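[1] Show me the folded form of this:
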Amino acid sequence: MKGLKIAVIGGGSSYTPELLEGLIKNQKVLHVAEVWLADVVAGQKKLAIIEGLAKRMIQKSECPIKIIATFDRQEAIKNADYIITQIRVGQLAMRRYDEYISIKHGVIGQETTGAGGFMKALRTIPVILDICKDIEKLAPNAWLLNFTNPAGVVTEAVLKHSNVKVIGLCNNPINYYKKFSETYNVSVDDVSISFTGINHLIWITDLYIKGESRIEDIFNGWSDSYEAKNIPAFGWDLEFLKSLGAIPCGYHKYYYQSDRILQEQLEQFKRNETRADQVQKIEKELFTIYQNLELNEKPKALEQRGGAYYSEAAVNLITSIQLNKKNVHTLNVRNNGSIACLPNDVCIEVNCVVERHQITPLQVGAVPPQIRGLLQNVKAYEELTVDAAVYGDKDLAQQALTLHPLIPSAERAKAILKEMFIVNKEFLPQFTSLL
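    Next up is the predicted model:
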């Protein structure tokens, strides 16, 4: 059997050791021959550190996997079977600007939603589409697994503007499975969850344990839903959950508890301690740990980074495709009528049947108005964001940001955009009017 070639674009990411761990654990099934770690010259130091750790992990495992670190993206992509994108255009420095400018203007600053997520999308989409051109030319049969945030928006851009076989992935769904498996003391295989929505805006509309619906347990306060480490743990009002008739994901707090979130962020802003500052500190500590020549496994400290189990989601998906398992994964894919209240060509996050040749979203059915209203609003924002990023249209950019539920007015959107465009000028070549 020919071994798999896997290309990781953004190979110098602090998350890469977790991906390597997953590939090593599943080597007997996947038969990986090469893992190419591609990055940009600006990330040279981090890439070298990750390369060293990756090779030590491989040596310890005694797996016949070759690790190649490179700045030649095209060589990494050439003839790859799977390509994983986990890039951050502008590095963590621009994430900090995203958060601080947002909070400065009195709105929530966050990596994947609101003004911060919007700016990250504008920087990222042109780069991802450029990567897709290489994939179309050099690895046309490859699957692209996109982890780059905002994952739903970035994946939608690829779906609409390339011919690449793309799947968007997030660690939120797999964390829910693990949470409820632990809560009910059952195997993950005994947990079935119905999801409706888009990336970082998904609702659990039913929860089954061994075939029995248990969602009422959550409404009655028997168990808390999973919360990511990067989201404030304010808890949920049970009366609100019952009236909603669904379990919101942690990211819904930016919408449903925006006053409390903003107040906390304003206090962090005054102390120069936003999530971006925390992540920079965690990253620095992680790469210090990674440089230890005695380290030959993924360190426990990586869990503080907020992306736990992302590699498990990726490796499980690759395994399902390779073995044509026809099982169910929660993925970011083209709607194709699965959620009837959204356009067919947009990206959604729902349960899908995974086959070697295709990924098919399962029918969701009717979406109640208390979910549909917010869902359609945010999805319209995402559609405009993709168009603004692809065409470099400043007017569409203002309309997109104005439409977002976390931006209170057109005037606020305009002021935020003006400052963000100045700071991000070098990363927005598509907006020629800024040059």
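
[2] from here on, contacts and neighbour counts on C-alpha atoms
    OK.

[3] Quick check: the gap between Ala340 and Asp206.
    As judged by Cα to Cα, to the nearest Å, Ala340 and Asp206 stand 18 Å apart.

[4] the more surrounded of those two?
    Per other Cα atoms under 10 Å, whichever of Ala340 and Asp206 has more neighbours is Asp206, with 17 against 14.

[5] Cross-check the contact I'm expecting between that one and Ser194.
    Yes. Using Cα atoms under 8 Å as the test, Asp206 is close enough to Ser194 to be in contact (5.1 Å).

[6] could you say what helices and strands the lengthiest helix in the chain packs with?
    The residue-count maximum for a helix in the chain (DSSP state H) belongs to helix 114-138. If contacts are counted by 3 or more Cα pairs under 8 Å, 6 or more residues apart in numbering; DSSP states H and E, helix 114-138 sits against helix 73-77, helix 91-104, helix 151-161, helix 369-391, helix 394-403.

[7] Could you point out the helix or strand that follows the first one?
    Tracing the chain past helix 73-77, the next element assigned as helix or strand by DSSP states H and E is strand 82-85.

[8] Contacts for that next one next, please.
    With Cα atoms under 8 Å, 6 or more residues apart in numbering as the test, strand 82-85 has contacts from 4-10, 77, 142-148, 318.

[9] To compare against the first, here's the next sequence to fold:
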Amino acid sequence: MKIAVVGGGSTYTPELVDGLARMRGTLEVSELVLIDPAAGRLADIGPLGRRMFAREGHPGAVTWTTELEAGLAGAQFVLIQLRIGGQAARLSDETFPLACGCVGQETTGAGGLAKALRTVPEVLRIAAKARELAAPGAWLVDFTNPVGIVTRALLDAGHRAVGLCNVAIGFQRAIAAGLGVPAHRISLDHVGLNHLSWERSVRLDGTDILPSLLAEHGALIERQTKLPIELIRRLGVIPSYYLRYYYQHDPVVAELLESVPRATQVAEVERELLARYADSTLDTKPEELRRRGGAFYSEAAVELLAALHGDTGEVRTVNLRNHGLFPTLPGEAVIEVPARVTASGPVAVPTAPPDPLYAGLVTHVAAYEELAVEAALHGGRERVFRALLAHPLVGQAHLADRLTDDLLAANRDHLAWAR
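    Here you go, the predicted model:
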């Protein structure tokens, strides 16, 4: 099969290549094509990918192109992992909300909305090209943040799409490593939205061990969530790292104001990685890539593609339509839960709705995401304002007004309707 990666010049790409190379028995790939307008990056990352395949004895070809149409032609899977505006736009997303005393983060709050406004139109343009040029029945797999919003836009436009995030697999792998057991023995009852999720149970060989995890492995849980174990024990569930922006908003804002923005750190890591990728003797994923983030993305991606292609019915945590699973959300909302994956697509595993302790927050953010899609599709200052007003990390009219102006001023180069 042919897999096309849109955003193939990303410093993440060797992570994906590594997974495809190592897991070649899981998914037969005849061609992996990296697509990116950044020819200079492709000139280093493409040959590295080719060397990585060769090192693992993978028979597939690794190619690269700056031409979207050529790369998409005949692809059975199209993976989307792009960043409109690069790290400079990310730095803006992480900093302009802080001036209003709000969380500055690239996937949630005002920064997340800014990223969605830049991203959704471009992803839909790519998806339209894929519908025209890719193989019949091709799947679009979105790893581009904010995943829930982007996936909702793709599905609303009628595309065969599924959203993918590494939060659930990251928890699974970390817990397995902490317990010293193989990852396949650990399963999670993961519930919520993308970057707004909780683990309601952690099963080892089918037995729920969440109570003992919370009681005996506090340090492990704190490392994964960046939240105090005392709070997590009171919740009785394990929240994702992103819940710290809600549960500890003011302390996190204070912390962000005093720290070096993540975008600045990542930009430095990327410079180091690109220098490593240019080394013609390198044929493995460099250790420095761990600092970039996105751990286990490759394994999640390969497992999902294998399940879709092989019609396996295996359970994977993905972003898909709600279709009544959470009764407080509309059917069109996109949720993040375990799903049984076949060639026809993922179907959510039946599960109980979110507990009242966090069901309100899920409903609140899902409503914001619906408004965010509208703003991304149709533009307009008032739509941006409404989305920000609906977001629980903003929620006040004077803040929404100021953040709207700041967001539009920072993103005029990327939003034609805002100029």
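
[10] TM-score of the superposed pair?
    The TM-score (TM-score structural alignment, normalised by the length of the second structure) is 0.96; 417 aligned residues with a Cα RMSD of 1.6 Å.

[11] start and end residues in the second structure for the longest helix of the first structure, please.
    Taking TM-score structural alignment as the measure, the second structure aligns residues 109-133 with helix 114-138 of the first structure.

[12] Same question for stretch 178-186 of the first structure.
    Taking TM-score structural alignment as the measure, the second structure aligns residues 173-181 with stretch 178-186 of the first structure.

[13] buried set for that stretch?
    173-176 (16 or more other Cα atoms under 10 Å).

[14] Stretch 39-46 of the first structure now?
    Across stretch 39-46 of the first structure, burial judged by 16+ other Cα under 10 Å covers 39-40, 43, 46.

[15] Same check on stretch 96-104 of the first structure?
    Buried residues in stretch 96-104 of the first structure, counted by 16+ other Cα under 10 Å: 96-103.

[16] Trace Asn199 of the first structure over to the second structure, please.
    Using TM-score structural alignment, the partner of Asn199 of the first structure in the second structure is Asn194.

[17] Wait, its match touches Thr151, no?
    No. Applying Cα under 8 Å as the test, Asn194 of the second structure and Thr151 come out as separate, 10.1 Å apart.

[18] sorry, back to before: show me what the match of stretch 178-186 of the first structure is in contact with.
    Stretch 173-181 of the second structure is contacted from outside by 182-183, 185-186, 220, 224, using Cα under 8 Å, 6+ apart.

[19] what do we get in the second structure for Leu403 of the first structure?
    Taking TM-score structural alignment, Leu403 of the first structure has Ala390 as its aligned residue in the second structure.

[20] what about its match, how many residues close to it?
    Residues within reach of Ala390 of the second structure, counting by other Cα under 10 Å, total 23.

[21] How about the contacts made by it?
    By Cα under 8 Å, 6+ apart, the neighbours of Ala390 of the second structure are 364-365, 367-368.

[22] same check, this time on Trp198 of the second structure
    190-192, 237-240.

[23] So which of these belong to strands?
    190-192, 238-239 (DSSP state E).

[24] so which strand or helix has the aligned residue in the second structure for Ile416 of the first structure?
    By TM-score structural alignment, Ile416 of the first structure lines up with Leu403 in the second structure. Using DSSP H and E, Leu403 of the second structure sits in helix 397-410.

[25] buried residues in that helix?
    Residues of helix 397-410 of the second structure classed as buried: 399-401, 403-404, 406-408, 410 (neighbour count, 16+ other Cα under 10 Å).

[26] Among those, which one sits closest to Gly379 of the second structure?
    When the buried residues of helix 397-410 of the second structure are compared for distance to Gly379 of the second structure (Cα to Cα), Leu408 comes out closest, at 10.5 Å.

[27] For Arg51 of the second structure, see how far away the nearest residue to the closest one once chain neighbours are set aside is.
    Spatial nearest neighbour of Leu408 of the second structure, excluding adjacent residues (Cα to Cα, 6 or more residues apart in numbering): Ala418 at 6.4 Å. From Ala418 of the second structure across to Arg51 of the second structure, the span is 44 Å (Cα to Cα).

[28] More neighbours: the two, which one.
    Per other Cα under 10 Å, whichever of Ala418 of the second structure and Arg51 has more neighbours is Arg51, with 19 against 13.

[29] And the strands in the stretch 201-350 of the first structure, which stretches?
    With strands called from DSSP state E, counting those that start in this stretch, the stretch 201-350 of the first structure shows them at 201-209, 212-213, 247-248, 328-334, 347-354.

[30] Let's have those in JSON lines, adding distance to Asp81 of the first structure.
    JSON lines is the format used below for the strands of the stretch 201-350 of the first structure (distance: least, Cα to Cα, whole Å):
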{"stretch": "strand 201-209", "distance to Asp81 of the first structure": "30"}
{"stretch": "strand 212-213", "distance to Asp81 of the first structure": "39"}
{"stretch": "strand 247-248", "distance to Asp81 of the first structure": "35"}
{"stretch": "strand 328-334", "distance to Asp81 of the first structure": "19"}
{"stretch": "strand 347-354", "distance to Asp81 of the first structure": "16"}
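
[31] Thanks a lot, catch you later.
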